[in-house]
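> For reference, the sequence and a predicted model appear below.
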Amino acid sequence: MSDEERNAILGLPCEFIDVAANHDFIRLGENSRHACLVAEGLVGRFAQTAAGARQIFALHIPGDMADLHSLVAPEASTGLQALSRSTMLAVPHAALLPLLDLYPGIGRAFWRDSIVDTSILSTWVLNLGCRSGGARLAHLLCEMAVRYALIGRGRDLRFDLPATQLHLAECTGMTSVHLNRMMMELRGRGLVRTRTPKIEIIDWKGLTELAGFDAGYLCLPSSAAEQVRLALRVR
């Protein structure tokens, strides 16, 4: 984007909203008038059955626009839950939409953001349908290591993941008991070390091989990919 386009975004009106852990701040069927950027914390996008069973199919970390699609589809077909205490930056749709006509670069950036979200979603669906429980959990940890490294919040394969075992189970399509067993297995194989919320990946090669992890689906530009490699200190 150009400097003018960046300044237009920085000049948008916004409201900081503090959200308690485990609070659904966008509910299913709700009409939204704002798009939310995660300033702090961890947010899960979820769908839910009539019986209350919940599947989280995206995690949003600081810097992510958690519901950019609400600009064109304001009625929420999915919900957003703060998995940890979080701070959201709410930007009115009425202020965002005119920028798309005035600044094509902003529209392209939003389009790319949506493409990345779709690519991640496709990979999560593949994980749920085609990988074992241990591989699904390993894949999630690999993804979060890369994404936290990209924003400067993970280094040397260490990062904080402020999610409970229930949250991770809802991300990976397992019960909490099964999730706990899979985490113990990863620790027992010397792949990871955990002490909530801290995650340390001991054997990156082994974890990525178990997960079948390839970061290509995160659509990182070459400069960002190099930044992540240096932060993770992996070849």
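Now that the structure is in, tell me what you want to look at. Nothing here was measured: the structure is a model prediction, and the numbers come from that model.
> From now on I want contacts and neighbour counts done on CA atoms only, so please keep to that.
Fine.
> residue ranges of the helices in this protein, please?
3-10, 93-102, 104-130, 133-150, 165-172, 176-188, 204-211, 222-232 (DSSP state H).
> Check which helices and strands the fifth one is in contact with.
Helix 165-172 sits against strand 54-60, helix 133-150, helix 176-188, with contacts defined as 3 or more CA pairs under 8 Å, 6 or more residues apart in numbering; DSSP states H and E.
> second one coming, line it up with the first:
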Amino acid sequence: MSKAAALPDQEELMPNGHPAFRPFLRRLLQRSVLNEEEQQAILSLNGREVEIEPHRDIVRPGELTDFSCLVVSGMAARFGQLRDGQRQITAIHVPGDMCDLYSLMLPKVEWALQALSARLTIVKVAHRDLLELVRTYPAIGEAFWRDTTADGSIVAQWVVSVGRRDARMRTAHLFCEIGVRMERAGLGRRTDFDLPAIQTQLADALGMTPVHMNRVIRSLRQDGLLILKGREVQIPDWDALAATGQFDGGYLEMDMAPLARL
């Protein structure tokens, strides 16, 4: 279980032009067409940089927020929590993700955020600044809409994993998904990337006990489908792992040609 959140460990107000907005813009441009002025407007956003210790909560369930979180380094997880403290991780966010962009419209957070097992750096972007941006540039609003739709598509696949894929299949599927997303974010290759999550957190994401998670990981390693060296993940045979997970990356909507502007 995550430690009680004492936000933040360190905060620094950054000037306009924080470099973290460049990977976020690159993510948006995978699905949307934005002109030079619109791109510059995104790159000129202001934000407050925050460093968070591993396993700490960023936003708690039910909290009313006035900002969205852009991941700079490390990884964040979205989760739901029961009254007894048990958690289900419903999404993992990599650098370049605005992991709770939806909170711009739904500021009372029911799906909270936590840092995974490495120190996390985010930029907190004020909702008022994002709202001003989309009101000034409707095409940016459309790009944000597509971005949150893609996140929803990922969540739908996670529901299928927990509900219908067996433990081995859903684990292989998750490693394939993270690999593709890290590759497209320029943070490694789909066959070689860092995953700063402990097995307990992976179990929370895949609906398993930590013991069961450990057994599945060991099985995949013994079959030569995964190599884990600390946080480093290596996939010796991508096609074999993708076949094991029945992974088809189309739901990530990263290979679609950006929609032409009307």
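Thanks, I have it. The model shown is predicted, which means the values in this text are computed figures rather than measured ones.
> Quick TM-score on the pair, please.
Comparison of the two superposed chains (TM-score structural alignment, normalised by the length of the first structure) gives a TM-score of 0.93, and 224 aligned residues with a CA RMSD of 1.3 Å.
> Any chance of a markdown table for the helices and strands packed on helix 165-172 of the first structure, columns distance to Gln48 of the first structure?
A markdown table is the format used below for these (distance: least, CA to CA, whole Å):
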| stretch | distance to Gln48 of the first structure |
| --- | --- |
| strand 54-60 | 4 |
| helix 133-150 | 20 |
| helix 176-188 | 17 |
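> about what we covered before: right, so the helices of the first structure: which one is the most enclosed?
Highest mean neighbour count among these (mean count of other CA atoms under 10 Å): helix 133-150, with a mean of 23.
> In the second structure, what stretch matches that helix?
Using TM-score structural alignment, helix 133-150 of the first structure lines up with residues 167-184 of the second structure.
> do stretch 106-124 of the first structure as well
Using TM-score structural alignment, stretch 106-124 of the first structure pairs with 140-158 in the second structure.
> same deal with stretch 202-215 of the first structure?
The aligned range for stretch 202-215 of the first structure is 236-249, by TM-score structural alignment.
> End to end on the matching stretch, go ahead and measure it.
Distance across stretch 236-249 of the second structure, first residue to last, is 18 Å (CA to CA, to the nearest Å).
> returning to what we had before: so for Cys36 of the first structure, which of the helices of the first structure sits nearest?
helix 93-102 (9.9 Å; CA to CA).
> Packing partners of that closest one?
Under the contact definition 3+ CA pairs under 8 Å, 6+ apart, helix 93-102 of the first structure sits against helix 104-130.
> The helix it packs on vs the second structure, average offset?
Comparison of helix 104-130 of the first structure with the second structure after fitting gives an average deviation of 0.4 Å (mean CA distance after the TM-score superposition for the first structure).
> tell me how far that helix is from the chain's mean position?
Helix 104-130 of the first structure sits 11 Å away from the centroid of its parent chain (CA atoms, centre = their mean, to the nearest Å).
> Trace Thr164 of the first structure over to the second structure, please.
Match for Thr164 of the first structure (TM-score structural alignment): Ile198.
> What is the burial count for its match?
15 (other CA atoms under 10 Å).
> what do we get in the second structure for Ala82 of the first structure?
Looks like Ala82 of the first structure aligns to Ala115 there (TM-score structural alignment).
> try Met184 of the first structure
In the second structure, the residue matched to Met184 of the first structure (TM-score structural alignment) is Arg218.
> wait, what's in contact with the match of Ala82 of the first structure?
52-58, 74-77 (CA atoms under 8 Å, 6 or more residues apart in numbering).
> So Leu202 of the second structure sits against Asn214, correct?
No: when contacts are counted by CA atoms under 8 Å, Leu202 of the second structure is not listed as touching Asn214 (9.7 Å).
> Contacts only, for the residue mapped onto Gly29 of the first structure from the second structure.
When the second structure is aligned by TM-score structural alignment, Gly29 of the first structure is paired with Gly62. The contact partners of Gly62 of the second structure, taken as CA under 8 Å, 6+ apart, are 108-110, 112.
> One more: Leu28 of the first structure?
47, 76-79.
> and these, which two are the farthest apart?
Largest pairwise distance in the contacts of Leu28 of the first structure, by CA to CA, is 10.1 Å, between Ala47 and Ala76.
> For stretch 115-123 of the second structure, what is the distance to the chain centroid?
With CA atoms, centre = their mean, you get 11 Å for stretch 115-123 of the second structure.
> quick one on the thing from earlier: switch the contacts of Gly62 of the second structure over to JSON lines; also include distance to Arg128 of the second structure and neighbour count.
Below are the contacts of Gly62 of the second structure laid out as JSON lines (distance: CA to CA, whole Å; neighbours: other CA atoms under 10 Å):
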{"residue": "Lys108", "distance to Arg128 of the second structure": "15", "neighbour count": "16"}
{"residue": "Val109", "distance to Arg128 of the second structure": "17", "neighbour count": "17"}
{"residue": "Glu110", "distance to Arg128 of the second structure": "20", "neighbour count": "18"}
{"residue": "Ala112", "distance to Arg128 of the second structure": "20", "neighbour count": "21"}
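> out of these, who's nearest Asp166 of the second structure?
Nearest to Asp166 of the second structure among those: Ala112, at 26.5 Å, using CA to CA.
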